[in-house]
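Asker: Fold the stuff below for me.
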Amino acid sequence: MRAFRQAVEARDESAIEALLADDIRFTSPVAFQPYLGRHITAAILRGVMRVMGDGFRYVGEYTSEDGRDHALRFETTIDGKTLTGCDFIHVNADGEIDDFVVMVRPLSAAQALAAAMGAEFDRIGAEATEAAAKEA
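Answerer: A predicted model of the protein is given here:
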């Protein structure tokens, strides 16, 4: 998943969105229901980049034998709490990301992430709605 990792590390929002399938399923570590669709997922990932800031870094990468499943381990600090997490990514036959699951630890850092993302969610929703309207 070199292209995704490079796009995230470069903070290239357009490149990240271009890698997402239209029907992507995004499972957040702090939300009960998954989010469906490219526009909302791209907006969430932009929010995550704002919240995690420049301290975010990938520290490990693992790929399945068939090259369709990836795990990208990351670290960052949110509100003074060190957060460790993993992006579990699946790509479809076209090479697009169609399933994206994020897990984080410890609980105190997950709670800080939830609070920070909650503060972003009005903006995230507006960005997703605007992008969908432009495409319609």
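
Asker: rest of the way, CA atoms for contacts and neighbours
Answerer: Fine.

Asker: The residue nearest to the spatial centre of the chain: which element?
Answerer: Relative to the mean C-alpha position of the chain, the nearest C-alpha, by C-alpha atoms, centre = their mean, is the one of L45, at 4.3 Å. For L45, the element it lies in under DSSP states H and E is helix 38-52.

Asker: what comes up buried for that helix?
Answerer: Residues of helix 38-52 classed as buried by neighbour count (16 or more other C-alpha atoms under 10 Å): 38-49, 51-52.

Asker: now those in TSV, with distance to V8?
Answerer: Converted to TSV, these look like this (distance: C-alpha to C-alpha, whole Å):
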residue	distance to V8
R38	16
H39	17
I40	17
T41	14
A42	12
A43	14
I44	13
L45	9
R46	10
G47	12
V48	11
M49	8
V51	13
M52	11
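
Asker: Could you tell me which residues make contact with D79?
Answerer: For D79, the contacting residues are A112, taking C-alpha atoms under 8 Å, 6 or more residues apart in numbering as the criterion.

Asker: Next, the second sequence, to be compared with the first:
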Amino acid sequence: MSTAAEALARWHAVVESRDPAGLAPLIAEDAVFHSPAVHTPQVGRDTVVGYLTAAFTVLGPELSYVREWLGADSAVLHFRTKVGGLDVEGIDMITWDADGQIVDFTVMVRPRKALDAVIEHMGAELMRMLEASGA
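Answerer: Reported below is the predicted structural model:
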């Protein structure tokens, strides 16, 4: 059994390393990702890892968490970064299961102009990743 604080520490370690290889062990098999750019929830470990891997590239080295709120099995993380020369602000809402694996990951981004930039860059990165995998 894992506490939310322990799970959050593992998340922060992977984010700080910027190494997407550390993502899969953090994500539950049936995890769900809610993107600000895609209407339908994205389901499954591989899909969630793909979106988060693309986010590591798009949100880049300037991504920093500036505040966080921790619950019994969840956290809300307020972040800032730059994408396409625009200031981006948003939140990650993460929920963990009893084993400390992420079961739900929701992202919200503002302002609208920044969201548009994130959508454009994420779309391009996801396409690049798809082409690189030969899919």
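
Asker: Around D94 of the first structure, how many other residues sit close by?
Answerer: Other residues lying near D94 of the first structure total 8 when counted by other C-alpha atoms under 10 Å.

Asker: Show me what it aligns to in the second structure.
Answerer: D94 of the first structure maps onto D99 in the second structure, with residues paired by TM-score structural alignment.

Asker: just D79 of the first structure next, same as before
Answerer: For D79 of the first structure, the aligned residue in the second structure is G84 (criterion: TM-score structural alignment).

Asker: re earlier: the match of D94 of the first structure belongs to a strand?
Answerer: No: according to DSSP: H, G, I helix; E, B strand; the rest coil, D99 of the second structure belongs to no strand; its state is coil.

Asker: picking that back up, the helix or strand following the helix holding L45 of the first structure packs against which elements?
Answerer: The element immediately downstream of helix 38-52 of the first structure (helix or strand, assigned by DSSP H and E) is strand 57-63. In terms of contacts (3 or more C-alpha pairs under 8 Å, 6 or more residues apart in numbering; DSSP states H and E), strand 57-63 of the first structure is packed against strand 69-78.

Asker: Give me the contacts around the strand it packs on.
Answerer: Here strand 69-78 of the first structure makes contact (C-alpha under 8 Å, 6+ apart) with 1, 51-52, 55-64, 82-91, 109, 112-113.

Asker: same check, this time on stretch 18-32 of the first structure
Answerer: Against stretch 18-32 of the first structure from outside (C-alpha under 8 Å, 6+ apart): 4, 33-39, 41-42, 95-104, 110-111, 113-114.

Asker: For ChimeraX, what selects the buried ones among the residues you listed?
Answerer: Provided next is the ChimeraX selection string for whichever of these are buried by 16+ other C-alpha under 10 Å:
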select :4,34,35,36,37,38,39,41,42,96,97,98,99,100,101,102,103,104,110,111,113,114
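
Asker: Restricted to helices, list the contacts of stretch 18-32 of the first structure.
Answerer: By the criterion of DSSP state H, membership of the contacts of stretch 18-32 of the first structure in helices covers 4, 38-39, 41-42, 110-111, 113-114.

Asker: circling back: ok, the match of D94 of the first structure to M108 of the second structure distance?
Answerer: For D99 of the second structure, the distance to M108 of the second structure (C-alpha to C-alpha, to the nearest Å) stands at 25 Å.

Asker: hmm, back to that, the helix holding L45 of the first structure corresponds to what range in the second structure?
Answerer: Going by TM-score structural alignment: helix 38-52 of the first structure matches residues 45-59.
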